[in-house]
Every structure is written in C-alpha cells, then in structure tokens.
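[1] okay, structure incoming, though there's no sequence with it:
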C-alpha cells in the first residue's frame, strides 16, 4: 500500500520553524532579535515601538506589503541595505505561505 502524499506545511508551521526564533506574533512576549510581526502588513518599515533597528531600517521609507515582504524574505540585504537579518528563503511557495500567515495577523 503506497503512503499518502505528504502535505506541504502551512504558514503557521513554517513561521514557527523558520521565523519564531527571532520574531514573535504578539506584543506580550519579550522582544527577540527581531521585532514582533503582529500586524506587519501595512506598517511602516523600521518603526515598531520598543525595537532598535539596524541603520538600514532606520532609513527605510516604505510600508510593508506582500511584494516587499516577498522580496525581503528572498534577500533581506538587497531589499533593505544594512539589514542584519541572515535568513533567506529561496522558495517562492514557502515565502507565500509565511506571508499569508502574516496577513492573517492584521
């Protein structure tokens, strides 16, 4: 009997596996290496209260949307020069699932 086809992980699972070490999705947990991503879609970049941003983000002048998040997750330093985030996600479908989850948090 063949095994059932593996189901791809959803955005919540991917976020927990790949992002939650550095980011929270609420404002009650202590700030981690990165800012909380609660309500990130539609927020101005580099402006979260209580978080000290890198030089690149201190100069950022844009609002997070799906396209900007996608580009940033693919290559943070190319999207925001001076960003110190080391994570890069080359798979478009993984980025899309994480972004879909982040949109649910708005």
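    Cool, got the structure. Bear in mind that the values here come from a model prediction, so they are computed numbers and not experimental data. Numbering: from 1, shown residues only.
[2] alpha carbons only for contacts and neighbour counts from here, please
    Will do.
[3] my guess is residue 62 contacts residue 44. True?
    Yes. Counting by Cα atoms under 8 Å, residue 62 sits close enough to residue 44 to count as a contact (5.8 Å).
[4] now for the longest helix anywhere in the chain, which elements pack on it?
    As assigned by DSSP state H, the longest helix anywhere in the chain is helix 92-104. Using 3 or more Cα pairs under 8 Å, 6 or more residues apart in numbering; DSSP states H and E as the contact criterion, the secondary-structure elements in contact with helix 92-104 are helix 11-18, helix 66-74.
[5] can you list the buried residues in it?
    By neighbour count, with 16 or more other Cα atoms under 10 Å as the criterion, the buried positions of helix 92-104 are 94, 95, 96, 97, 98, 99, 100, 101, 102, 103.
[6] second structure for comparison follows:
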C-alpha cells in the first residue's frame, strides 16, 4: 500500500514537473485574471461561483470542501479521480466539451501555452501564500 502511494506521488510530481517546465507561472498569474471572477487561489481563499483552486493540481476532482459540484464533475471524479496537469489542460481547453453538464460557463483557454502557464501558476499553490481573486 505504502509503495503504491509513494509511486503514485512520484508519478504525479514528475508529471507536474513536466507541466511546470512547459508553463510559466508568472505568465499564468496574468492568464488567471480571466478566472478571478469565479475562483480564488491561495491562503484564505474561499469558494465563490467556482471552487477554491488552491492545491487543485493533484487534488481529487470535485473535492473542494463546501462546494456543490455539478453531476458532470462528480461523475468525472468517480471515473478519473485526480486533476493531473493533463486533465486540467483538457478541461481548461473546453470545459463544456470535457465535462458535458458542468456548471462552469467559461468558454475555455484555446491557446496551449496559456493553459500550461495557468496550470504552472496553480501548481505553485500547494498551501497558498497569496490570495488571488479577492475583490
């Protein structure tokens, strides 16, 4: 059991590392401005129209405490389980196509570079030292 957990953690860390190598967190902070109306990230962040995104990279899908997820994301959680950088990339490209029935109205980030940048930015918040998205 422990070895499997360790192996999964290493795979996740390597995958996140690859995404970070492809993305620029500083540029991702700018891209995240498109997300701030609905999401917060960082220490003290709270659910809004969308869930808190602190720790989302590597987190179980549909698992932010206190957020009422759509059935579409609950089904993804049951099937896929985790927001890997790849899963997040596909979701952010076209949320409605990736999770038909999602409540997320955002049309998506069409540019692969923007998706990689915002994922790198989100990955930089393991516990969050900065609150982003608070009005």
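    Thanks, I have it. Source: prediction; values computed, not measured.
[7] if I pick the aligned residue in the first structure for residue 50 of the second structure, what's in contact with it?
    For residue 50 of the second structure, the aligned position in the first structure is residue 34, judged by TM-score structural alignment. For residue 34 of the first structure, the contact set (Cα atoms under 8 Å, 6 or more residues apart in numbering) comprises 22, 23, 51.
[8] show the buried residues in those residues.
    Buried members of the contacts of residue 34 of the first structure, counted by 16+ other Cα under 10 Å: residue 23.
[9] what about the contacts of residue 34 of the first structure, which are in helices?
    For the contacts of residue 34 of the first structure, secondary structure assignment (DSSP H) places none in helices.
[10] what is the nearest of the contacts of residue 34 of the first structure to residue 77 of the first structure?
    When the contacts of residue 34 of the first structure are compared for distance to residue 77 of the first structure (Cα to Cα), residue 22 comes out closest, at 16.9 Å.
[11] dump the residue contacts of the counterpart of that closest one in the second structure.
    Residue 22 of the first structure maps onto residue 38 in the second structure when the alignment is built from TM-score structural alignment. Taking Cα under 8 Å, 6+ apart as the contact definition, residue 38 of the second structure lies against 48, 49, 50, 51, 133.
[12] can I get these in JSON lines including secondary structure and distance to residue 78 of the second structure?
    JSON lines is the format used below for the contacts of residue 38 of the second structure (DSSP: H, G, I helix; E, B strand; the rest coil; distance: Cα to Cα, whole Å):
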{"residue": "48", "secondary structure": "coil", "distance to residue 78 of the second structure": "23"}
{"residue": "49", "secondary structure": "coil", "distance to residue 78 of the second structure": "22"}
{"residue": "50", "secondary structure": "coil", "distance to residue 78 of the second structure": "20"}
{"residue": "51", "secondary structure": "coil", "distance to residue 78 of the second structure": "18"}
{"residue": "133", "secondary structure": "coil", "distance to residue 78 of the second structure": "29"}
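[13] kind regards, and thank you for your time.
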